Structure formats: structure tokens, C-alpha cells
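Chemist: sequence-free structure coming up:
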């Protein structure tokens, strides 16, 4: 009887140990769960540190799809209808386009390595005129990832905006050449944007959307990523509460950085010190931010994130 009891006890311990091991393996394979449990990264001050904050939790969804892949490319009817209303309605077969897309470009779920051992610092570099005279260049280049937006140049502006570019967020109407080491991150506002991306690296026949666009650009086809339409909807509805027709590329980039980085520094957002909205590489100035985007509301959210220590916002003055 004693031997049977010992055997039963050992069996129970082994079973408990096995279950515990399985649970641990599952936790360590899920970045979103890691962040909720550990609440830290290796940086010291981390984005994950503000998960306790009710305002942040109301806006931030750790499980949102960031990048479009073959695995998650099937869109719900509601998402597809929302996405198609953003810029340009098309009768193109989305399914056929997406299948062609993943026959050309990488089909990987990048940046899923969040955890207490990682410290990834990111600089999101907007195009505001408040960068002029800022001398932020060295500080920007010190980050692990430097994410630039649309056509924002570095040549001739190195002292204020830096030299380094690891990622560039674009759409067809804002496309520029980039070097072989830079990730091209497409923000797809319509199916035609996906077709344009395919065309750029193949037939080069698409030279117009609703305006003329570049039929080809210099870029590394092995470093192409496409944001998921659900991520755009999430930014518009969770973060911006539907202010503006759709979010700006700058604000989309900021929220993207919150999901892939442990520390986020933001440069070149908002108006200049005189209240004008303009690009650091242009002389034309506007007294207010106009267009399809809720620029003022976006900036208020950026200020709130700075206040909560989710980002560090550099104002340029």
C-alpha cells in the first residue's frame, strides 16, 4: 500500500510539473501575454509599463493584426467595406491581388519577439517644420529603429533629422526611392495600392491612382511589409474615435511603433513654434492643419501618450 501511495504521489507531481511546463512554454511563446504578466522589457522605462493605465488599455489592443500575411489576408465583409470607402472604390478582385502579393513578397509575421529580455528603441520621425533648427540628428540616429514617413528626406537636413533610416512608411502617392537596407512598409488605403506595389516590382505599368504616381522606385523586395487593413481601422476607431476620414500616415506610424518597440521617441509632429503646419523640407506654411485627417486630435493623443510615458515627444523648440 505504501508503494502504491508513493507511486501515486510521484505520478501526481510529474503530471503537475508537465502541466506547468506546458503553461510556461505557451506563455513564453505569446508576446502579448508576456507583456501583461511581466509588464517590463530590458530598457528600464518601457511601453509595456503603462498597461496598468485604464486610458491606455481602453485604446491599445495587444492582439491586433499588424501586418498583412497570407494567413490573415481573408478580410471580413465589414472590414472590407470600411477599407474600400477610405479613398477609391475598386471592382478589382481583392483575393486574386492578395494571392499575387504573397507570391512576390515575404510572408512573415515580424516583430513578434516582445518580452522581458528585449529592448528595442525606436524613433518615429515625422515631417513637421518644428524639426528645423532642432539639432536632433544624432539623437534620432542613436535609436535601434528609425522610422521615417512618406517623402521626408535626410540629405541636406542631417543635423536636424539624422541619416539613419531602417523603415519608411509610404503609400503610392508618397513613394520615394530607398536604399537596400530599408524596409518598405506600405500603408494600403485601397486595393489599388496593393496592385501598385506588385507593379513596382514587376510590370511597372501603374503610373496613376487618383493622381500620377511613380511606376517604379528603388527598394528591396525582400524588405517589403504591408500593414493590415484591420490595423488602420483599429487606429481610426480605437485611438482617434473616428476623428477625420482616416488617420494620417504619421499617426498610423506612431501607433505601429507602440506595437513593435519597447521605447518610442517621436520627432517632427505637430505645428512649429509659431503654430504653422508645414514640412521641414518645404517653405509653404499653413495656419492650421487641414485635409482628411484630424491632425489636432492626433496631436492631442500624442501629448496624452507623452504624459502617460508611453512615448517621449520631442517638440523641436
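Modeler: That came in fine, so what should we check first? None of the values given here were measured: they were computed from a predicted structure.
Chemist: when you work out contacts or count neighbours from here on, use the C-alpha atoms and nothing else.
Modeler: Will do.
Chemist: mind listing the helices for the protein?
Modeler: 2-28, 31-38, 54-59, 77-84, 94-101, 137-141, 158-161, 191-200, 229-234, 249-260, 295-307 (DSSP state H).
Chemist: below is structure B, check it against A:
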């Protein structure tokens, strides 16, 4: 039982309730979800009755005006249309500098030079919940003994890059989250469950 549940992109609950539950409070979506007609953003129930948080992989240190006129995927048009027709629904777009500040944190926690590609939706969502919550439970972000090469539980698409990273710095993200885990090693190994402290509970000293 969780006070708030964050889900990612087009991840459904229908037909997977036994494993993932039914509750969704916040859904973080990349700009492809808004821009691509294959995701049915305007009509799908996935994006209704929840708070939405969108992000777009802008270049590092991009000028805001430049990004607005030339995003990676056109999220601003669909965003404005959705706000007009669903004015009561909370819907936010993350500032690109927030995304790259997270990348700086990942880079700052490894000795290796990482390609300047943006963090994954998963990592962005985890940090967002650590900002909002006192404690965060993350499931199968760090793979358990049940690990497969499936990219998503709801699709029959297989690629090890979904776990280890190709575009996103996934391997380094997961190493950092594993370091932050305050839960048991058994939970991590058997359930893929990491327990993370919210930032409001941390004492980083003077």
C-alpha cells in the first residue's frame, strides 16, 4: 500500500494488476508520448486522472528559447492543447536544466567519463519522488534474480540495452541508486526492491 505511485511513459496496469497494482498518482512521460500518434495521448485512459510530468531530451546547456522552437520531439503543441481541454489536470514540463543537473550528479559519482546523453525516465522519476516523498520504494529498476532481457513487462521486445543502457547512462544510474539503497540486500536481490530516503530526511551536514 503506497501513498503515491509513479508510473512511466505508456506502462499499463490493466491485465498486470497482480504484479504492478492498479493505482497511479503521477505519470512521467517523455516527449515521444505526446508527439507520436501511436501513443494516443489525447484519448488513452493511461493519461487521464493522474498528474502528468513531461520531459524532452534537450542538448546540454541549451538556451530555453532555442529548445522551445526546436525540441527533440514536438511536445509543446500537444501540451497546450491538452491544457486547454483538461485545465483541471495537473500537467508539468521539466526544465531541461533539471535533467542535466541529474546527469552532472551521475557523472560526479563515477570515475569514468560518461557520454553526455540525458538520464532515463526511470532515474528522473526516482529523483522526483525523492524530492516529494519521505521514503521511496523502487521496483525492478535494479534487476532482481528474475531479470530477463525484456525491455518492459507489457511488451515482448527484448534487448539487454534496456537494462544496461545504450543511449541513457543506465548502468551508472543503477550503481548510484544501489549506493543510496537503505533497504535490505535480500529485498534487492529477490524482489528488485530498493528503498530510498527522501531528500527531506537527509542530513548532509553543515
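Modeler: In hand now; what should we look at? A quick note: this is a predicted structure, and the numbers were derived from the prediction, not measured.
Chemist: may I have the TM-score of the superposed chains?
Modeler: After superposition, the two chains reach a TM-score of 0.65 (TM-score structural alignment, normalised by the length of the second structure), with 160 aligned residues with a C-alpha RMSD of 3.1 Å.
Chemist: one step back: for the helices of the first structure, which one sits closest to residue 175 of the first structure?
Modeler: helix 191-200 (10.2 Å; C-alpha to C-alpha).
Chemist: packing partners of that closest one?
Modeler: helix 94-101 (3 or more C-alpha pairs under 8 Å, 6 or more residues apart in numbering; DSSP states H and E).
Chemist: corresponding residues in the second structure for the helix it packs on?
Modeler: Taking TM-score structural alignment as the measure, the second structure aligns no residues with helix 94-101 of the first structure.
Chemist: also stretch 35-45 of the first structure?
Modeler: Across the second structure, nothing matches stretch 35-45 of the first structure (TM-score structural alignment).
Chemist: map residue 26 of the second structure across to the first structure for me.
Modeler: When the first structure is aligned by TM-score structural alignment, residue 26 of the second structure is paired with residue 167.
Chemist: residues touching that match, list them.
Modeler: 145, 146, 147, 148, 182, 183, 184, 185 (C-alpha atoms under 8 Å, 6 or more residues apart in numbering).
Chemist: swap in 7 Å and give it another go.
Modeler: Applying C-alpha atoms under 7 Å, 6 or more residues apart in numbering, one finds that residue 167 of the first structure lies in contact with 146, 147, 148, 182, 183, 184, 185.
Chemist: run through the strands of the second structure in chain order.
Modeler: For the second structure, the strands defined by DSSP state E cover 6-8, 26-30, 51-55, 91-93, 135-139, 193-197.
Chemist: so which of those is nearest residue 162 of the second structure?
Modeler: strand 6-8 (14.0 Å).
Chemist: pull the number of nearby residues for the equivalent of residue 7 of the second structure over in the first structure.
Modeler: Residue 7 of the second structure maps onto residue 148 in the first structure, with residues paired by TM-score structural alignment. Here the number of neighbours of residue 148 of the first structure (other C-alpha atoms under 10 Å) works out to 25.
Chemist: again with residue 19 of the second structure
Modeler: For residue 19 of the second structure, using other C-alpha under 10 Å, the count is 9.
Chemist: and for the one 4 residues further on?
Modeler: Applying other C-alpha under 10 Å, we find 16 other residues in the vicinity of residue 23 of the second structure.
Chemist: quick one, what contacts it?
Modeler: Taking C-alpha under 7 Å, 6+ apart, we find residue 23 of the second structure in contact with residue 5.
Chemist: separation between it and residue 50 of the second structure?
Modeler: For residue 23 of the second structure, the distance to residue 50 of the second structure (C-alpha to C-alpha, to the nearest Å) stands at 10 Å.
Chemist: this completes my enquiry, with thanks.
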